[in-house]
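J.: Test case, fold it:
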Amino acid sequence: MRWRKARLPGWPFPNRSAVQQERAPLARDLRPVIPGIRRRKPRSVPRVMLVQPGARHNYALARFLNRHDMLQRLYTDFALGTGHPFRRLSHLPLPAGVKAKLNRRATDALPARMIRSGVNVALPGARRHTLRPPSARDVAASDGFYLQYFTDGPELRARAPGKPIISDVFIVPGAYRAVDREVADFPDWGEAPTPPDLARRYDTHSLAMFEQSDVLFCPSQAVIDDVTGYGAAFAQKCRLVPYGASLRASVGTPEPGRVLFCGSLHLRKGVHYIRAAADMLRASHPHIRFVFAGGGSTVMRAKLVAPNVELLGHLGKAELMREFARADLFLFPSLAEGAAGTVLEAMASGLPIVATREGGVDFTDGTSGIVLPPRDPQAIADAVVRIVEDRALRAALSAGATREAEAYSMAAWEARFIAAVSDVF
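T.: This is a model prediction of the structure:
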């Protein structure tokens, strides 16, 4: 006959005897004085909760924190870490759009247990979605919070008033003002001004972020300058922590006169000023072509059509890499960014940069490219002609862009970010 082992009094730990259960508290109390009993080491790095809607940079910040054992949890709307059961769906015959979304939200560098996904809908049809509230356990275990543009900031400030909040100001806070100015000046380009109520909400949220955050991480000097426009005192909270790019340096064979722009076709990106520059050069420099890689509205695309303009539409990564290899230089006269990743990718591809400071990348003027004043098609035309016609200058700027791109590699970004976060704590 087979006898079943009786349940011991110390039921939560059935493999321990009752005597062992009684001795356990005593052993814990005597750990500091009894040789041979291991003590738990105090943490040498902070634990940071990251709140991030969307998959910005493919969750790079969460991956950085996790690699350094600093991530308490990532709270986001939808992410698939390793071990998530939805990862298996990508092998099923799903619609291409569904597969693409699953792939965009998948990350192999984060285990699923470190991610809390999900949204709450305030009211049916209200179009107001909020992330899942952080658990009380995660709030208590976190030494502080890193928030994308102060997402859930007021709630976390109320729940943990003594813990530091770092807000990532990933775009110029007053970007909508730049858009409204262009809409007023170019009313027939198919864009609408920001509704007044939405503009007030933008400013209210931005001011709450500036006032309640302990530190503001800004990816470019343009962002810092705009933040200080809301109040000179906020400059003390700003830290310049530039982003990086995952593209490795790969210099192609340029086609002289092929000028590449990459980004969505909106007035904020300055595409209408590129169109004006193209008109200036059409007769005098017919070999110069302006190539737009990016999607846009029907009205916008119609406005950009010209004999020396190519509209490629939205490109996949492989197609975009081929365009980087063909381009002679990269043009980005944006009026309001945080840090344009396409500029960093162009630098890594060895392309001379012709861009505004408002484009969000603080490249060295005269070494990696030419800095443009905003809203100046004549300056665009002059810079393009100067580089295209002077091949020695083009070669020097290309080499400078490749060298400077090393400061924006993923490894450099990770080291910069981790050092900045550690400094806060």
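
J.: going forward, measure contacts between C-alpha atoms and count neighbours the same way
T.: Will do.

J.: any idea how far the closest residue to residue 276 other than its chain neighbours lies from residue 49?
T.: Nearest-residue entry for residue 276: residue 377, 5.9 Å, with adjacent residues in sequence omitted and distances by CA to CA, 6 or more residues apart in numbering. Distance of residue 377 to residue 49, given as CA to CA, to the nearest Å: 44 Å.

J.: One more sequence to fold, the one below, so I can look at both together:
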Amino acid sequence: MTRCGFGEATHMYSMLGECGPLFAAGKQRGLTVVTEIYIPLSTERILAEERRNFPDWEPDTPDFAAIRRERGSENAVLTLTDFAICPSEAARDDLVQNFGFPRERTAIVPYGVNPELLSVRNEPVRGRVLFAGTAELRKGIHYFAMAAEKLAARGLHYEFRVAGNVQRSVASQKHCRCLTFLGRVPRVEVAREFAAADLFVLPSLAETGPEVNYEALACGVPVVTTPEARAIVRDGIDGRIVPSRDPEALADAITEMIEDRQGRKRMSHAARERARDFTWERYGERLVGALKSFAARQTQP
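T.: Predicted structure coming up:
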């Protein structure tokens, strides 16, 4: 494409450094580069700390140096970037506070959810707690497991289900003995898991806008999550936001929401109504609006 030219294009949309040489060439030719921050730039630092604290959970670590060689360093990517699309406040805060990117050159565009999930009928199995996604440190699987242990010690024998890929090094941890690992689950089966879930929990440490939180809300399942992963979840309305790395607070929130059936019912209704404003169509509208606002800023004196 670089050899063929960019035609009449004025802008390029980058997924956080992918096709770096192409975007560098476009930048040299005067195109405006918009980068979507689909994962926090601080993820490597966060995971390095977590792996030091839990060294036997993920012995095979990603080769971040190789990834950086392929996509470019964070600073190289941001040097090319004129404007940044962030799926959440957490993503923007990380970009601005930890990497010095100008806040005025960012826009928050929350993701969207498949509208078909809005018709999923949630008939919760009382005490069934669902975690969906890869069972890894980044998503807080170890804190989910510790919270389950704490609740079992309190005599609260809820059911903790994990739908997603899992390494043996994780599944074999003693902390995980209260978890049921389902393995990788087809999308249609995930919808069935949401339909029977009493609660969805995602205690992630590094996220921008996890799709599973949107999906849970769309299915009418209240969400317990962290500030890093909250995206569109509202504390006390359609879910609970608890501090990351705090299994005690996580266990307390799970108990509160399961035992308060009227409160859980209210949150379930609020969750589905919240998701109606975050469909794929609304995502497209917000994204186009953000791109137009960027273009308008460029024309201002």
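
J.: Quick TM-score on the pair, please.
T.: Comparing the two superposed chains by TM-score structural alignment, normalised by the length of structure 2, the resulting TM-score equals 0.89, with 292 aligned residues with a CA RMSD of 2.2 Å.

J.: follow-up on the earlier one: looking at structure 2, name the residue matched to the residue nearest to residue 276 of structure 1.
T.: Matched across to structure 2, residue 377 of structure 1 falls on residue 247, judged by TM-score structural alignment.

J.: I'd say the residue nearest to residue 276 of structure 1 and residue 279 touch.
T.: No - in this structure, residue 377 of structure 1 sits apart from residue 279 without contact. The criterion is CA atoms under 8 Å, and the distance is 9.6 Å.

J.: More neighbours: which of those two?
T.: Here residue 377 of structure 1 and residue 279 are set side by side on neighbour count (other CA atoms under 10 Å), and the busier one is residue 377, at 22 against 17.

J.: show me what contacts that one?
T.: Residues near residue 377 of structure 1 by CA atoms under 8 Å, 6 or more residues apart in numbering: 273, 274, 276, 277.

J.: at 6 Å instead, please
T.: Shown here is residue 377 of structure 1, whose contacts under the criterion CA atoms under 6 Å, 6 or more residues apart in numbering are 273, 276, 277.

J.: Just list the residues touching the first one, thanks.
T.: With contacts taken as CA under 6 Å, 6+ apart, residue 273 of structure 1 has the following neighbours: residue 377.

J.: all strands for structure 2, in order.
T.: Along structure 2, the segments classed as strands by DSSP state E run 11-14, 32-36, 83-86, 106-108, 128-132, 159-163, 179-183, 199-202, 223-225, 239-241.

J.: can you tell me which of the ones you listed comes nearest to residue 56 of structure 2?
T.: Comparison of the strands of structure 2 against residue 56 of structure 2 by CA to CA identifies strand 179-183 as nearest, at 18.0 Å.

J.: how about the closest one, aligned to which bit of structure 1?
T.: Counting by TM-score structural alignment, strand 179-183 of structure 2 corresponds to 309-313 in structure 1.

J.: okay, now residue 76 of structure 2: neighbour count?
T.: Using other CA under 10 Å: residue 76 of structure 2 sits among 14 other residues.

J.: Tell me which residue of structure 1 lines up with it.
T.: Residue-level alignment of residue 76 of structure 2 against structure 1, with TM-score structural alignment as criterion, gives residue 208.

J.: so who does the aligned partner of residue 350 of structure 1 in structure 2 touch?
T.: In structure 2, residue 350 of structure 1 lines up with residue 220, judged by TM-score structural alignment. Remark: with contacts taken as CA under 6 Å, 6+ apart, residue 220 of structure 2 is in contact with 268, 271, 272.

J.: now do residue 349 of structure 1
T.: 249, 250, 251.

J.: Tell me how many other residues surround the last one.
T.: Counted with other CA under 10 Å, residues neighbouring residue 251 of structure 1 total 18.

J.: before we move on, what about the one 10 residues further on?
T.: Residues within reach of residue 261 of structure 1, counting by other CA under 10 Å, total 26.

J.: try residue 257 of structure 1
T.: Other residues within reach of residue 257 of structure 1 by the criterion other CA under 10 Å amount to 20.

J.: After alignment, which residue of structure 2 pairs with it?
T.: In structure 2, the residue matched to residue 257 of structure 1 (TM-score structural alignment) is residue 127.

J.: Please flag which of the contacts of residue 377 of structure 1 sit within helices.
T.: 273, 276, 277 (DSSP state H).

J.: To which residue of structure 2 is the second one aligned?
T.: Applying TM-score structural alignment, one finds that residue 276 of structure 1 aligns to residue 146 in structure 2.

J.: sorry, back to before: measure the nearest residue to the match of residue 257 of structure 1 once chain neighbours are set aside to residue 132 of structure 2 for me?
T.: In this structure, residue 127 of structure 2 finds its nearest non-sequential neighbour in residue 158, 4.8 Å apart by CA to CA, 6+ apart. Separation of residue 158 of structure 2 from residue 132 of structure 2 (CA to CA) stands at 17 Å.

J.: So for those two, which residue has more residues nearby?
T.: When neighbours are counted by other CA under 10 Å, residue 132 comes out ahead of the other of residue 158 of structure 2 and residue 132, with 25 against 18.

J.: Residue 274 of structure 2 maps to what in structure 1?
T.: With the correspondence set by TM-score structural alignment, residue 274 of structure 2 lines up against residue 404 in structure 1.

J.: Around that match, count how many other residues there are.
T.: Using other CA under 10 Å: residue 404 of structure 1 sits among 19 other residues.

J.: roughly how far apart are it and residue 99 of structure 1?
T.: When distance is defined by CA to CA, residue 404 of structure 1 is 36 Å away from residue 99 of structure 1.

J.: and if you look at residue 166 of structure 1?
T.: Applying CA to CA, the value for residue 166 of structure 1 to residue 99 of structure 1 is 34 Å.
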